[in-house]
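[1] what would the 3D arrangement of this be:
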Amino acid sequence: MIDTTRRGLLMGTAAAASFGALPLSQARAQAGTAIKIGVLNDQSGLYRDLSGPGSTACVRQAIADLGQLGFNVEVIQADHQNKPDVGSNIVRQWLDRDGVDLVIDVPTSSVALAVAGIVREKNKVYINSTGASSDLTGSQCSPNTVHWTYDTWMLANGTGGAMVRAGGDTWFFITADYAFGHALERDTTNFIRANGGRVLGSVRTPFPGTTDFSSFLVQAQASRAKVIGLANAGGDTINCIKQAAEFGITRRGVRLAGLLVFITDVHALGLQAAQGLALTESFYWDLNDRTRALTTRVRPSMPANAPPTMAQAGCYAGALHYLKAVKDMGVAAAKADGAAVVARMKAMPTNDDAFGEGVIRPDGRKIHPVYLFEVKKPEESRGAWDYYKVLQTVPADQAFRPLNEGGCSLVRS
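    Predicted structure coming up:
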């Protein structure tokens, strides 16, 4: 574990090689006049494609789109390997030694929750785009955290609620055994029961490292549930869907509910395997003129020339709004008080090419519309990455948990 942690720290340092090469006194002077953003995510594992280097590219695009800010912005990145101890050590080094002002992205809810606590302790800023647990704006909300793109309540409301109303009233969950999976199963179960459905059982799968889901799928099938809820993400979701197809589970009338599915997952599966899958996202590159314009600008910098996922788009939009707030209040004041920056972000309406207009609530939850999509049939697609059709738009004021129901201490009754 010591070597793993050290490797994670070294990756963070290597990503900032130009900064680290400066003499210490010069580096400290530069840190005092520049804003430094640390992109923390999975650079090498099962969440790499949906987050990873593409998130860093989107943060850099936000800086480019803002043009002359009147101050310098530096970006570094590191791989937390989906481990809370590795992520915590990287963030402590960034904040204590390297002068990082904003930590952004952070898939894997167990890491996200740990990072939120450290950033609050150090009074810096944390914009979560990819960690999904709704507890980040509920029982563990913080004046230093903004939760931008999606959360488990939103996903449960979008996909879970819609499938129950469409007749999928009995469920069995295959759940990643960590904070994200637990929260997603919990929130979806609440929607299932509220809509008159039942949960017949669940099984928790080790995370990370599980690749063979056959025994879990057999248990799900044996329950005779109409819907198998996949409370996982990334490579785990891809493997579940592929193996379910191999067993012929969906041919027997059972529906799969991918509760957190990204366009990179659909790409990896292919339309033949993924067609008909219902999923909820808050961003799609081909949704409107603004999302297409953003995709055109950032795509040359993206891995494999792919369009951004909603997680990566959240990094773009979050960084953009943060830097607008810094410009508004001044670099010195922003570096001195992270909670004050977040307060300024909440006071300013948001507007960007990824999500359009929106607001940040007192609990730190970013509010915007959400879309229920269906994956197209192969013959419906017009070309590469043309994968979704809109089934339903959930208005911003209905897409996320009501402000007074999360238990956030920042919300006044």
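
[2] from here on, contacts and neighbour counts on C-alpha atoms
    Noted.

[3] contact partners for Ser44?
    Counting by Cα atoms under 8 Å, 6 or more residues apart in numbering, Ser44 makes contact with Gly52, Asp79, Gln81.

[4] out of those, who's nearest Trp94?
    Comparing these against Trp94 with Cα to Cα picks out Asp79 as the nearest, at 12.8 Å.

[5] can I assume the closest one is in contact with Leu10?
    No: counting by Cα atoms under 8 Å, Asp79 stays clear of Leu10, with 9.5 Å between them.

[6] picking that back up, distance to Met310, secondary structure and neighbour count added to the contacts of Ser44, as TSV?
    Formatted as TSV, those follow (distance: Cα to Cα, whole Å; DSSP: H, G, I helix; E, B strand; the rest coil; neighbours: other Cα atoms under 10 Å):
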residue	distance to Met310	secondary structure	neighbour count
Gly52	13	helix	27
Asp79	19	strand	27
Gln81	20	coil	26
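
[7] reformat the residues you listed as TSV; add distance to Lys376.
    Supplementary listing: the contacts of Ser44 in TSV, determined by distance: Cα to Cα, whole Å:
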residue	distance to Lys376
Gly52	26
Asp79	33
Gln81	33
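
[8] got a list of contacts for stretch 102-109?
    So stretch 102-109 is in contact with 36-42, 47, 51, 55, 82, 91, 112, 124-133, 178-180, 311-312, 314-315, 319, going by Cα under 8 Å, 6+ apart.

[9] nope, stretch 129-141 is what I was after
    With contacts defined as Cα under 8 Å, 6+ apart, stretch 129-141 is touched by 51, 104-109, 111-113, 116, 142, 145, 147-153, 179-180, 183-184, 311-312, 314-315, 318, 363-365, 406-410.

[10] let's see 7 Å
    105-109, 112-113, 147-153, 179-180, 183, 311, 314-315, 363-365, 406-408 (Cα atoms under 7 Å, 6 or more residues apart in numbering).

[11] start and end of it, how far apart?
    Between the start and the finish of stretch 129-141 there is a gap of 15 Å, counting by Cα to Cα, to the nearest Å.

[12] for comparison, sequence B:
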Amino acid sequence: MRNLRVLLSCAAAFASVGMPLQAQESGPVKIGVLTDISGQFSHESGEGAVAAVKMAVEDFGGKVLGRPLEVVVADHQNKPEVAVSTAREWYESQGVTMINNLINSGIALAVTQVAKDEDKIAIVNGSGSSRLTNDSCTPNSIHYSYDTYALANGTANELIREGKKDWYFLTADYAFGHALEADASQIVKANGGTVSGSVRYPIETSDHSAFMLQAQASPAEVVALAGSGTTFVNAVKSASEFGLAASGKTVAGLLVWATDVHALGLETAQGMILTNAFYWDRDDETRAFAKKFQERVGRPPHMGDAGDYSSTMHYLKSVEAAGTTDAKEVMAKMKETPINDFFATGGKIREDGRMVHDMYVYQVKTPEESKGEWDLLKLVTTIPGDEAFRPLSESECPLVKK
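    All right, here's what the predicted structure looks like:
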């Protein structure tokens, strides 16, 4: 009898543990979009990121593993402490299994570590720092759309090929700007170029005159703008007002979104060389996605939007294939499954979390070449994925087997 009571007690204990787990497994699968809704990076993320993730959820059918899908959204306000607190609450208390977008590299670097701590998944589409798959890689995060290495690799190589080897950097003073300058400088020097100098400007500034005077005084042939958001747009406008291009210097944008070109206007941005992961008018598949997206948002998608959709869809397909939302099993499925959609053909997620795919070097059209409001870019060259991103032989990621 005593043994029976012990067995019954143990069975009750196991049941009490199992019930909440069973309830949790039958509840909704939640995806978080942690982004900049109202700040200077909102035109690169914000409403577009939310729309793209929701479109992917809807196109998947609104359910996975027989459970409803929910999308939760928060504005991190470009404050790492807000982002970390939100991510931790979502993972621990709200049942969120994956967080997407993560614009602002400082925030992405912080939240991917939270994902590691909580054994959940984070997918970065908004931010670019190559540290995310280098020294700060995690087994729980994926860097999907682009990174600073690929951006610098494409633009620097193209301009050096054109004979423009002397560079000067005008760099936004935050994590992304620093990483972009570092990666571009390395590539310029590796290809026989030189860096004459650099200056860093606060990301909150709207007055670039002092920095432009320094760039103008440099003997460099290329003035490379290493920044993003509205401050990048303001910097390009300032470069135009100071006549940098008219003086014979090439102004290179190291991260240029289609929305940036649209905001600048072709009169100001024409001729600029840039590298991108996606352009809405590339082929029939990109145009089909762009049509659906524009009907919803009012503009064509850029590479962040396209990456948010593609990565969410890849995540959901991997959850379905794995038969679970367990992070380790889903990450394994995501890494073993090729990505073939409108965003990437033959895309693959490496052991460092880098999604490898082709990148594209574009030139901004002249007003005369453009046939419409969003007809902005013409293709210069395609960079195969294995050449676009940092090779694993140079990686500092501890997950990479040497």
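
[13] thinking again about what came up before, need the buried ones from the contacts of stretch 102-109 of the first structure selected in PyMOL.
    Entered in PyMOL, the line below selects the buried ones among the contacts of stretch 102-109 of the first structure, by 16 or more other Cα atoms under 10 Å:
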select buried, resi 36+37+38+39+40+41+42+47+51+55+82+91+112+124+125+126+127+128+129+130+131+132+133+178+179+180+311+312+314+315+319
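
[14] among the contacts of stretch 102-109 of the first structure, which lie within strands?
    Lys36, Ile37, Gly38, Val39, Leu40, Asn41, Val125, Tyr126, Ile127, Asn128 (DSSP state E).

[15] so the first one touches Asn72, yeah?
    In this case it means Lys36 of the first structure. No: with contact defined as Cα atoms under 7 Å, Lys36 of the first structure and Asn72 do not form a contacting pair (8.5 Å).

[16] which element, helix or strand, includes the equivalent of Glu387 of the second structure over in the first structure?
    Superposed on the first structure with TM-score structural alignment, Glu387 of the second structure falls opposite Gln398. Using DSSP states H and E, Gln398 of the first structure maps to helix 396-399.

[17] now do Val251 of the second structure
    For Val251 of the second structure, the enclosing helix or strand under DSSP H and E is strand 250-253.

[18] what's the distance between that strand and the middle of its chain?
    Taking Cα atoms, centre = their mean, to the nearest Å, the mean C-alpha location of strand 250-253 of the second structure is offset from the chain mean by 21 Å.

[19] how close does it sit to the first structure?
    After superposition onto the first structure, the mean distance of strand 250-253 of the second structure to its aligned counterpart is 0.6 Å, using mean Cα distance after the TM-score superposition for the first structure.

[20] which residues of the first structure does the helix or strand following that strand align to?
    Read in the C-terminal direction, the helix or strand following strand 250-253 of the second structure is helix 258-264, with elements assigned using DSSP H and E. Residues 263-269 of the first structure are where helix 258-264 of the second structure aligns, with TM-score structural alignment as the criterion.

[21] with the second structure superposed, average distance for the matching stretch?
    Counting by mean Cα distance after the TM-score superposition for the first structure, stretch 263-269 of the first structure comes out at 0.3 Å.

[22] buried residues in that stretch?
    Of the residues in stretch 263-269 of the first structure, those buried (16+ other Cα under 10 Å) are Ile263, Thr264, Asp265, Val266, His267, Leu269.

[23] what about the strands in the stretch 201-350 of the first structure?
    Chain-ordered strands for the stretch 201-350 of the first structure, with DSSP state E, counting those that start in this stretch as the definition, fall at 227-231, 255-258, 278-281, 350-352.

[24] I'd like these laid out as CSV, including mean neighbour count and distance to Arg297 of the first structure.
    Formatted as CSV, the strands of the stretch 201-350 of the first structure follow (neighbours: other Cα atoms under 10 Å; distance: least, Cα to Cα, whole Å):
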stretch, mean neighbour count, distance to Arg297 of the first structure
strand 227-231, 27, 33
strand 255-258, 22, 30
strand 278-281, 26, 21
strand 350-352, 18, 13
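
[25] nearest to Ala245 of the first structure among these would be which one?
    Within the strands of the stretch 201-350 of the first structure, the stretch nearest Ala245 of the first structure is strand 255-258; the backing value is 10.1 Å (Cα to Cα).

[26] which secondary structure elements does the closest one sit against?
    Applying 3 or more Cα pairs under 7 Å, 6 or more residues apart in numbering; DSSP states H and E, one finds that strand 255-258 of the first structure contacts strand 227-231.

[27] in the second structure, what range does the strand it packs on match?
    Across the second structure, the stretch matching strand 227-231 of the first structure (TM-score structural alignment) is residues 222-226.

[28] the matching stretch: average distance to aligned residues in the first structure?
    Stretch 222-226 of the second structure sits 0.7 Å off on average (mean Cα distance after the TM-score superposition for the first structure).

[29] what's the counterpart of Ile104 of the first structure in the second structure?
    By TM-score structural alignment, Ile104 of the first structure lines up with Asn100 in the second structure.

[30] wait, I meant Pro378 of the first structure
    Pro378 of the first structure maps onto Pro367 in the second structure when the alignment is built from TM-score structural alignment.

[31] repeat for Arg297 of the first structure
    Residue mapping for Arg297 of the first structure onto the second structure gives Lys292, with TM-score structural alignment as the criterion.

[32] ok, now which ones touch that match?
    Taking Cα under 7 Å, 6+ apart, we find Lys292 of the second structure in contact with no residue.

[33] give me the spatial nearest neighbour of Asp151 of the first structure, chain neighbours excluded.
    Nearest in space to Asp151 of the first structure, with sequence neighbours left out and distances taken as Cα to Cα, 6 or more residues apart in numbering, is Ala132 at 4.4 Å.

[34] please report how far the one you found lies from Leu155 of the first structure.
    When Cα to Cα is applied, the distance between Ala132 of the first structure and Leu155 of the first structure equals 9 Å.

[35] repeat that for Asp85 of the first structure.
    For Asp85 of the first structure, the distance to Leu155 of the first structure equals 27 Å [Cα to Cα].

[36] who has more neighbours, the two?
    When neighbours are counted by other Cα atoms under 10 Å, Asp85 of the first structure and Leu155 differ, and Leu155 comes out ahead with 27 against 17.

[37] how close does the strand or helix carrying that one sit to the second structure?
    Applying DSSP H and E as the criterion places Leu155 of the first structure in helix 152-155. For helix 152-155 of the first structure, the mean deviation from the second structure after alignment is 0.5 Å (mean Cα distance after the TM-score superposition for the first structure).
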